[in-house]
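>>> Build me a model:
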Amino acid sequence: MTWEVPMGGWTARDIPDLDGRRAIVTGANSGIGYHTALRLAQHGASVVLACRDAERAQAAADRIRAAAPDADVAVGRLDLADLSSVRTFAARHGGAPLDILVNNAGVMALPRRTTADGFEMQFGTNHLGHFALTGLLLPALRDAPSARVVTLTSGFAWAGRLRFDDLQGERRYRKWAAYGQSKLANLIFARELDRRVPELTSVAAHPGYAATNLQQTGPRMQGSTVMEKAAGVGNALIGQSAAAGALPSLYAATAPDVQGCACYAPRLLQYRGAPAKAVTPPHADRPGQSERLWRISEDLTSVAYAPAPA
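Presented below is the predicted three-dimensional model:
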């Protein structure tokens, strides 16, 4: 049985009133993204569920309305593995001030695939898609009085390395190394965004080990029934619930004492429990690394972060 409630500390009951706030959560049709969107809506935010599968997103929106009849939720189609989809979504949903953006969606440990734009799927979806989305929504974020951007990373960032000579895994591809690279990129992006755009607060969050379908997708794509079942057993025996895994994201998005550039994770070995400020990998601070990743990301996505209007 998965762990449902953290042992002490901050919980979803501590989320402040979000009436009048607008939020976008990527990958909100299931798992951590769904519970993030649900709690934001329950506390008064107007929430857009940004998802690749519009039918599943609509079903998630219906579940949120059933749990919170007064919830203001909408669905927007967003495929982070297709930059044309990212641009279309941003054009449709970037008009009004945006208070909270949760860059939650992601893929993990897939066999090598490429996005619609030819990027390695994990780097392209987890990092480049969110980099482009955030940049395109930046005017809406700047229009909000105290906007937050929360980007999900993972404990695998500790094992990640940015292989600038082979970011797309064309010469050598290892699925877990590619995943670690993408999660390290998420962490570096969150911190660099906070430094470059002081008008908003940008932070990272990671859920610990949360029982979601993310762990089983890779084995399923490889046709490995044994590994898929093993992932399911691991989820059931040692994973905390998706609702508990959403707490670091919710804390980062709403708590008044959140610090820019920080990362929030479960406090018990960054594995489970209530959210707290987390120690991050030292190699995330290598000199010049964040600037180089930023330049490459702008070049690959053709999305440049314009300075604030004078």
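>>> Could you use CA atoms for every contact and neighbour count after this?
OK.
>>> Give me the packing partners of the biggest helix by length in the chain, helices and strands only.
For the chain, the longest helix by residue count, based on DSSP state H, is helix 175-196. If contacts are counted by 3 or more C-alpha pairs under 8 Å, 6 or more residues apart in numbering; DSSP states H and E, helix 175-196 sits against helix 121-122, strand 148-152, strand 201-205, helix 289-301.
>>> Please generate a structure for the following sequence too, so the two can be compared:
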Amino acid sequence: MAERITSPFGAKSTAREVVAGHDLSGKVAIVTGAATGIGVETARALALAGAEVIIAARKPDLGEEVANAINAEAGLKRASFGMVDLASLDSIRHFAHVWGDRPIDLLINNAGVMASPLMRTVDGFEMQFGTNHLGHFLLSTLLAPNLVAAVKASGKRARLVSLSSIGHRRSGVNFDDPNYQNRDYDKWEAYGQAKTANSLFAVGFDKRFKDHGVNANAVMPGGIMTPLQRHMTLEEQRAMGWLDENDKPREGFKTTEQGAATSVWAAVGAELDGVGGLYLEDCAQAVPWSKDHPWNGVMPHALDPEAADRLWALSEALVGTEA
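I've put the predicted structure just below:
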């Protein structure tokens, strides 16, 4: 690896600590899935630093509640809710249509589904691949002109952040059957495929838009107890070693504020100006994965440029767009 990019922050840093000292006044940020979990803290940190933040989610009641809480803390309106269901291509297209040509400085693809039983999106895609990757793929490519417009308007680079996971180690992308039409379904393999796709998407997006002033990086936020675990029983979480005998998260898990830190660093960190196509964790460029440290690092298949191009072509074909 070339000289590894690091920051003054680490695994225990919080989103507010990372954004401290940054003035985001005049910047517009969209954070998907920001009605719950680390998305809330990501949106809050950006808004309190001055950005206008759109909470793009599928539950209006929760989204409006979060926006109101952020605005109350900020003392003025900086957050608002935008309806989008990433499991519906029509919903995504409607969101982009309503958004129009307004510039976007930061697009943070935070929403996700984990370890769900075999379910399908409105359009027939396997739920984890369809929501985590294809939904964000369509949203991002539809809004790419808005990111480029922000660059032209401000003279400063725009950024896209794609949330991946250490779960990418469980599987690469199965290009022959990504939606489990002809193979047995395994929820963790499917999650791994989706998280690999999230990382490869950052590689592919950065390749296509870096010369237009937009960079993209993937982020591993860390282990955090959030509604992402909604499809897992307590027994399963205990068996995986996530919970102790008192059903408390084991050492190494982060708070939501800590979990949002790397996303915020990817969005504002000066160390990443003009830098893209990386996989980030603990507010630094990730080291290569190794058996000695199985819960950290990135595997080569998640950053493979050829796989990223292949995924881009597949995604265009599946969502019916050319971007």
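>>> tm score of chain vs chain?
Comparison of the two superposed chains (TM-score structural alignment, normalised by the length of structure 1) gives a TM-score of 0.87, and 289 aligned residues with a C-alpha RMSD of 2.2 Å.
>>> what's the mean deviation for the longest helix of structure 1 versus structure 2?
Compared with structure 2 after fitting, helix 175-196 of structure 1 has a mean deviation of 0.4 Å; criterion: mean C-alpha distance after the TM-score superposition for structure 1.
>>> what span of structure 2 lines up against that helix?
Aligned by TM-score structural alignment, helix 175-196 of structure 1 falls on residues 187-208 of structure 2.
>>> Now the matching stretch: buried residues?
188-207 (16 or more other C-alpha atoms under 10 Å).
>>> What lines up with V48 of structure 1 in structure 2?
Under TM-score structural alignment, V48 of structure 1 pairs with I54 in structure 2.
>>> Its match reaches S80, doesn't it?
Yes. With contact taken as C-alpha atoms under 8 Å, I54 of structure 2 and S80 are classed as touching, separated by 5.1 Å.
>>> Need the residues touching each of those two.
Shared contacts of I54 of structure 2 and S80 (C-alpha atoms under 8 Å, 6 or more residues apart in numbering): none.
>>> Give me the more crowded residue out of the two.
I54 (23 against 19; other C-alpha atoms under 10 Å).
>>> Show me what secondary structure element comes after the strand or helix carrying the more buried one.
Using DSSP states H and E, I54 of structure 2 sits in strand 52-57. Downstream of strand 52-57 of structure 2, the first helix or strand assigned by DSSP H and E is helix 60-74.
>>> Identify the residues contacting that next one?
Here helix 60-74 of structure 2 has contacts from 34-36, 40, 44, 47-48, 55-57, 77-81, 83, using C-alpha under 8 Å, 6+ apart.
>>> follow-up on the earlier one: which among the helices and strands packed on helix 175-196 of structure 1 is found nearest to Q222 of structure 1?
helix 121-122 (14.5 Å; C-alpha to C-alpha).
>>> In structure 2, what stretch matches the closest one?
Mapped onto structure 2 using TM-score structural alignment, helix 121-122 of structure 1 covers residues 127-128.
>>> what's the mean deviation for the matching stretch versus structure 1?
Looks like 0.1 Å for stretch 127-128 of structure 2 (mean C-alpha distance after the TM-score superposition for structure 1).
>>> And the match of V48 of structure 1, how far from A29 of structure 2?
6 Å (C-alpha to C-alpha, to the nearest Å).
>>> Repeat that for G37 of structure 2.
As judged by C-alpha to C-alpha, G37 of structure 2 and A29 of structure 2 stand 17 Å apart.
>>> try G39 of structure 2
12 Å.
>>> before we move on, what about A158 of structure 2?
Where A29 of structure 2 is concerned, A158 of structure 2 sits at a distance of 10 Å (C-alpha to C-alpha).
>>> Ok, L163 of structure 2 next?
Following C-alpha to C-alpha, the distance that separates L163 of structure 2 from A29 of structure 2 is 15 Å.
>>> Then A43 of structure 2?
8 Å.
>>> what does T321 of structure 2 give?
Counting by C-alpha to C-alpha, the gap from T321 of structure 2 to A29 of structure 2 is 24 Å.
>>> Pick out whichever of those two has more residues nearby.
A29 (26 against 12).
>>> contacting residues around the more buried one?
46, 51-54, 104-108.
>>> residue in structure 1 matching it?
Applying TM-score structural alignment, one finds that A29 of structure 2 aligns to A23 in structure 1.
>>> Its match: which element?
Following DSSP H and E, one finds A23 of structure 1 within strand 22-26.
>>> ok, average deviation of that strand from structure 2?
Mean for strand 22-26 of structure 1 is 0.3 Å (mean C-alpha distance after the TM-score superposition for structure 1).
>>> Distance from that strand to the middle of the chain?
11 Å (C-alpha atoms, centre = their mean, to the nearest Å).
>>> and if you look at stretch 106-126 of structure 1?
For stretch 106-126 of structure 1 - counting by C-alpha atoms, centre = their mean - the centre lies 15 Å from the chain centre.
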